[in-house]
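In: Sequence first, predicted coordinates after that:
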Amino acid sequence: MQVDFYHLTATPLARALPRIAARVVAEGGRLLIVTGNDDQRAELDRLLWTYAPDSFLPHAECGTGDDAAQPVLLAPDAAAANGARFVVIVDGEWRDAALGFDRAFHFFDDERIREARLAWKGLADHAEVERRYWKQNDMGRWEQAA
């Protein structure tokens, strides 16, 4: 199980998330995007339809259709009604339920750095978890820092 911590400093979530979602779907995977914030889920729903002029990333909010059929599902918790093996946590609040996936992406900004550090330390006790920390360089590119 792999957990990737992404510290959002230069690139906003609105640019980073669609790239990961598109990559997962292009490789035949399913993705669960988790945020406890209703407004953020609605905003991400709009974003995933419009992030690029030529994009098409099929998705839905949990409970608004056939959840099981969705390659990308937006949800308030880490219960994968779409059978996803990949989970993205976008509200900065780590959930241990993410450990039930093959890979987790944990996005956080400076306001949530304390919580991210606690999650990082807490995952050190899980031998089956490979942790990676990604930060942005001066050019805005992601670099693995740990």
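Out: Arrived safely, thanks for sending.
In: Only C-alpha atoms from now on, for both contacts and neighbour counts.
Out: Will do.
In: Give me the most central residue, the chain.
Out: Val88 (1.8 Å; C-alpha atoms, centre = their mean).
In: What strand or helix carries that one?
Out: strand 86-89 (DSSP states H and E).
In: okay, now the one to match up with it:
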Amino acid sequence: MSDVLFYHLQNRPLDAALPQLLEKCLERGWRCAVQATSTERIEALDALLWTYDDAAFLPHGTDRQGEPARQPILLTTDESNLNGAVVRFLIDGALIPDTGRYQRVIHLFDGNDSEAVEPVRQAWRAAKAEGHNVTYWQQDENGRWQRR
């Protein structure tokens, strides 16, 4: 079974939270895929990961660039696991058909957007029904993650 984590963004936007979570994954030696629902979002994330911190570097690429299998972090709109990721980040309501292919599946969602919450609730119910280890994380007033 997979660990399925739900990160409820409240006090910090995705652009601030995602790079930190990706850094933690790479520190553990985990390959990651970040799945969004539009190519525009992938392009924006690609630019973000090059510029989010002058003192840090997150090696990444998109599925439209050559050799996606070589990328430690792959940005994609595709459900395939083109880089052999063990951690799958799902943003903007992206979904995958087989959660069990990954050690961890991480849903990041904006808790202030009512349209973003309903698909995540459905994903929560599905993950629980499939027997995955499900946890919910919420940001405190300082943007730190608290397990609820």
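Out: Received, thanks. From a predicted model like this one, the values you see are computed outputs, not experimental measurements.
In: next SSE after the strand holding Val88 of structure 1?
Out: Scanning forward in sequence from strand 86-89 of structure 1 by DSSP H and E, the next helix or strand is strand 103-108.
In: Mind giving me the packing neighbours of that following strand?
Out: Secondary-structure packing of strand 103-108 of structure 1 (3 or more C-alpha pairs under 8 Å, 6 or more residues apart in numbering; DSSP states H and E): strand 2-7, strand 86-89.
In: residues of the following helix or strand past it that come out buried?
Out: Going down the chain from strand 103-108 of structure 1, the next helix or strand is helix 113-123, by DSSP H and E. For helix 113-123 of structure 1, the neighbour count (16 or more other C-alpha atoms under 10 Å) marks 116, 119-120, 123 as buried.
In: before we move on, back to that, with structure 2 overlaid, how far apart is the strand holding Val88 of structure 1 on average?
Out: With mean C-alpha distance after the TM-score superposition for structure 1, strand 86-89 of structure 1 departs from structure 2 by a mean of 0.5 Å once superposed.
In: Which one of the helices and strands packed on strand 103-108 of structure 1 lies nearest to Ala42 of structure 1?
Out: Evaluated over those, closeness to Ala42 of structure 1 peaks at strand 86-89, with 15.0 Å, by C-alpha to C-alpha.
In: Give the other helices and strands that the closest one contacts.
Out: strand 31-34, strand 103-108.
In: got these as TSV, with distance to Asn82 of structure 1 columns?
Out: Listed next are those as TSV, based on distance: least, C-alpha to C-alpha, whole Å:
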stretch	distance to Asn82 of structure 1
strand 31-34	8
strand 103-108	15
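In: Out of these, which one sits most buried?
Out: Most buried of these by mean neighbour count (mean count of other C-alpha atoms under 10 Å) is strand 31-34; its value is a mean of 28.
In: before we move on, the earlier item: what do we get in structure 2 for the residue nearest to the centre of structure 1?
Out: Under the alignment (TM-score structural alignment), Val88 of structure 1 pairs with Phe89 in structure 2.
In: What separation do you get for that match and Asn142 of structure 2?
Out: 23 Å (C-alpha to C-alpha, to the nearest Å).
In: contacting residues around Lys128 of structure 2?
Out: Residues in contact with Lys128 of structure 2 (C-alpha atoms under 8 Å, 6 or more residues apart in numbering) are Val134.
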